[in-house]
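Next come a sequence and a model predicted from it.
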Amino acid sequence: MHAPDGFIDAPVSAAAGLVAAGAIAVSLRGARRELGGASRPGGAESGGERTAPLAGLVAAFIFAVQMLNFPVAAGTSGHLLGGALAAILVGPCTGVLCVSVVLLMQAVLFADGGLTALGVNITTMAITTTIVAYPLFRGLVKVLPRTRRSATAASFVAALVSVPASAVVFTLLYAVGGTTDVSLGKVATAMVGVHVLIGIGEAVITALTVGSVIAVRPDLVHGARGLKQRLKLRVNGELVDAPKAEPEAVPVAARSRRKVWITGLVTSLVLAGFVSFYASANPDGLEKVATDHGMDEKAEEHATAGSPLADYGVEDVDDARLSGGLAGVIGVGVTAVAGTGVFWAVRRRRTRDTADATSPSGTSV
């Protein structure tokens, strides 16, 4: 659902940019809490040391999976938006930042999603999906039995609902600032209809990922923390409490986190570098609707169309498989580095603020 330049007029694009900037500013403050974790007696913290490295990995994974367009209808494809997945794994505020980092990398390096439309894309793909999915997930997890299956089902429903919600917000923005005279009723029907189908694919990917992480490290799933009852896993046909890392088990937990991070990174590289070659070449939902209804009449060429990585290929590499694979690997690497850098900085700011607050003077600098 990457909107290109020219779909939405300048005033509405600018307004969406302000909304996106405000949401990112709020998310930066919220991410400090999510990445900082909960304080233990004695000043130690839990959660943050796990979430900060995972957040960069989540951004890289979303970038990789977004390259895997899947067919949803005749001549139409869809791809992961990622807001629901990121919010459930690392928290809503950190999730907004994860998807925003991905969208920025895609727009600047790969000419995917317009630069002037970046605010529109962040509003629809990062903010809307997170705002819709995370409260729905938390609500379902609280009322359902505390099992892995329930959490996985809740993530499925949350992701499914978030995609057509994103389509509705884009349609509203187009109704106010669209640059072509089209039937908004037909556009709304087409957008919501195709994105319900795309939402099913999003839900499957999100549920499989969340379920897999819960199976090995349930404590890494931010959305399942803070529940009154411990999450349960089925072991040999019996429900048992999910393992809880104790202070003395930190070295073991650290090794486990590294294993999860390495596995996630390798998976992302394989998806972007190899599996992406087999992705559907059909236009995605927004592109298809825009073509069918004339919304693309005033679409503008991307400002970075001459980028060496434009259209997810490496310039001067003639072999399509190699070119796309290299571009995917580069994208995963750059996104992982950029995301990790952002979250490391946010985490460091949190640590400094905590130290200032607990200093003998009792005041922050």
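Looks like it arrived, so ask away. Residues are numbered from 1 along each chain as shown.

from here on, contacts and neighbour counts on C-alpha atoms
OK.

Residue 150 and residue 139 touch, don't they?
No. Applying CA atoms under 8 Å as the test, residue 150 and residue 139 come out as separate, 11.6 Å apart.

downstream neighbour of the helix or strand harbouring residue 233 in the secondary structure list?
Secondary structure assigned from DSSP states H and E places residue 233 in strand 232-235. Sequence order places strand 238-241 as the next helix or strand after strand 232-235, per DSSP H and E.

how far out from the middle of the chain is that next one?
Centroid separation between strand 238-241 and its chain, computed with CA atoms, centre = their mean, to the nearest Å, is 31 Å.

Between residue 150 and residue 139, which has more neighbouring residues?
residue 150 (19 against 12; other CA atoms under 10 Å).

still on that earlier bit, buried residues in the strand holding residue 233?
Within strand 232-235, the residues that count as buried by 16 or more other CA atoms under 10 Å are 232-233.

which other helices and strands contact that strand?
helix 148-177, strand 238-241 (3 or more CA pairs under 8 Å, 6 or more residues apart in numbering; DSSP states H and E).

what's the spacing between the first one and its chain's center?
It refers to helix 148-177. Distance, centroid of helix 148-177 to centroid of chain: 12 Å (CA atoms, centre = their mean).

Ok, stretch 85-104 next?
4 Å.

buried set for it?
85-104.

One more: stretch 66-86?
66-72, 76-86.

next, the one to line up against it:
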Amino acid sequence: MHVPDGFINAPVSVAAGVVAAGAVAVSLRGARRELDERIAPLAGLVAAFIFAVQMLNFPVAAGTSGHLLGGALAAILVGPYTGVLCVSVVLLMQGILFADGGLTALGVNITVMAVVTTVVAYVTFRGLVKVLPKTRRSVTVSAFVAAALSVPAAALAFTLVYAIGGTTDVPIGRVLTAMVGVHVLIGLGEAAITAFTVGAVIAVRPDLVYGARGLTQKLKLRVGGELVDATPEPERELAPARSHRTRTVWLTGLGASLLLAGVVSFYASASPDGLEKVAADKGIDAKVEEHAAADSPLADYSVEGITDGRLSGGLAGVIGVGVTVVAGTGIFWAVRSRRTAEDASPAATRTSSA
């Protein structure tokens, strides 16, 4: 659903950019509370994984394909504020390096694909988790429903933006019906990917899933015929094992991202995605503009100068994963360091002592 240059007029693009900048600023502050010692090492990896999976377009219907948006997945794994930042990093890398999503439309894309999907998904997810039994299966089911709803919500948001600032005069009702209809189907694919990924992480390290915190029940021992809480091991004794398991999850996730982007992406559907298909059918792409980064050596997810399509696309995917994980990790560690510095400040120390 990457909106290209020329779909939305300049005033509305600027307004969307202001909204996106405000959302990112709020998310940077909110992420300081989310990026603890468990989440911070994984946030950059989540961004890289979303980049990789977005390369895997899957067929939906009538010559149309879809791909992961990632807002629901990021929000559930690392928190809603950090989730907005994860998807925003991905969109920035795609726009600058791969000419995917217009640069003048970056604000629209962040608003629609990062902010709307994350907010809708996380609100839905938290609501379901509160009413369902506190089990791992409930978290996975909640993730599925939240992801499924987030995609048509993003399609609706784009249609509203287009109704206000679209550059072509088309019947907006038809655009709305087509956009929401096809993205309901794409949402099912998003839901399956999100639920599978969240379920896989929960199975290994439930404490690393932001949305599953509080899920782990205290260990009970039977003493004299009665169940009593077991004495937990000291944190210092658990720390080395947790660090090792976190490193294992991180390396496994990075390896999976590189495999998906470098190899599996070659077998992705070549059909236009939901927005591209609707744009062509309804004529909203009449004034589309060439991307400002069309001459990038990585434009269209290929490496300039390499003629073998499989090698070119795979290498571009690997580069994209590498750049995204480095950029994302750098940003999130900077935010985490800012929180650490604030916690260690004299004012914070006095407040704690009081």
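Sure, I can see it. Nothing here was measured: the structure is a model prediction, and the numbers come from that model.

list residues touching both of residue 150 and residue 139 of structure 1?
With contacts defined as CA atoms under 8 Å, 6 or more residues apart in numbering, no residue is shared by residue 150 of structure 1 and residue 139.

In structure 2, what sits opposite residue 192 of structure 1 in the alignment?
Using TM-score structural alignment, the equivalent of residue 192 of structure 1 in structure 2 is residue 180.

thinking again about what came up before, among the buried residues of stretch 85-104 of structure 1, which lie within helices?
85-90, 92-104 (DSSP state H).

And the residue nearest the centre of structure 2?
Structure 2 has residue 70 as the residue nearest its centroid, 3.1 Å off, counting by CA atoms, centre = their mean.

what's near enough to touch that one?
Counted by CA under 8 Å, 6+ apart, residue 70 of structure 2 has contacts 50, 87, 114, 117, 190, 194.

Looking at the residues you listed, which are in strands?
Applying DSSP state E to the contacts of residue 70 of structure 2, no entry is found in strands.

Helices of structure 2, start to end?
10-34, 40-54, 71-78, 80-97, 106-109, 117-131, 136-165, 172-204, 235-262, 274-282, 309-343, 346-353.

Ok, which of those comes nearest residue 302 of structure 2?
helix 309-343 (4.6 Å; CA to CA).

Residue 290 of structure 2 -> structure 1?
Under TM-score structural alignment, residue 290 of structure 2 pairs with residue 301 in structure 1.

burial of the closest residue to its match other than its chain neighbours, as a residue count?
Nearest residue to residue 301 of structure 1, sequence neighbours excluded (CA to CA, 6 or more residues apart in numbering): residue 5, at 7.3 Å. Other residues near residue 5 of structure 1 number 23, with proximity taken as other CA under 10 Å.

repeat for residue 233 of structure 2
8.

that older thread, go through the buried residues of stretch 66-86 of structure 1 and flag which are in strands.
Per DSSP E, the buried residues of stretch 66-86 of structure 1 map to strands at 70-72, 76-78.

Need those in TSV (columns: distance to residue 251 of structure 1).
Shown next, in TSV, are these (distance: CA to CA, whole Å):
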residue	distance to residue 251 of structure 1
70	40
71	44
72	45
76	48
77	44
78	41
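
residues in contact with the alignment partner in structure 1 of residue 333 of structure 2?
Under the alignment (TM-score structural alignment), residue 333 of structure 2 pairs with residue 344 in structure 1. Residue 344 of structure 1 sits next to 52-53 when contact means CA under 8 Å, 6+ apart.

do the one 3 residues further on as well
If you count contacts by CA under 8 Å, 6+ apart, residue 347 of structure 1 has them with 32, 35-36, 48, 52.

What remains of these once you look at structure 2?
On the basis of both residues aligned by TM-score structural alignment, their matches' CA atoms under 8 Å, what survives of the contacts of residue 347 of structure 1 in structure 2 is 32, 35, 48, 52.

These: which two are farthest apart?
Maximum distance among those (CA to CA): 9.7 Å, for 32 and 52.

which of these two has more neighbours?
residue 52 (28 against 23).

ok, the corresponding residue of structure 2 for residue 88 of structure 1 - contacts?
In structure 2, the residue matched to residue 88 of structure 1 (TM-score structural alignment) is residue 76. Shown in contact with residue 76 of structure 2 (CA under 8 Å, 6+ apart): 83, 122, 125, 143, 198, 209-212.
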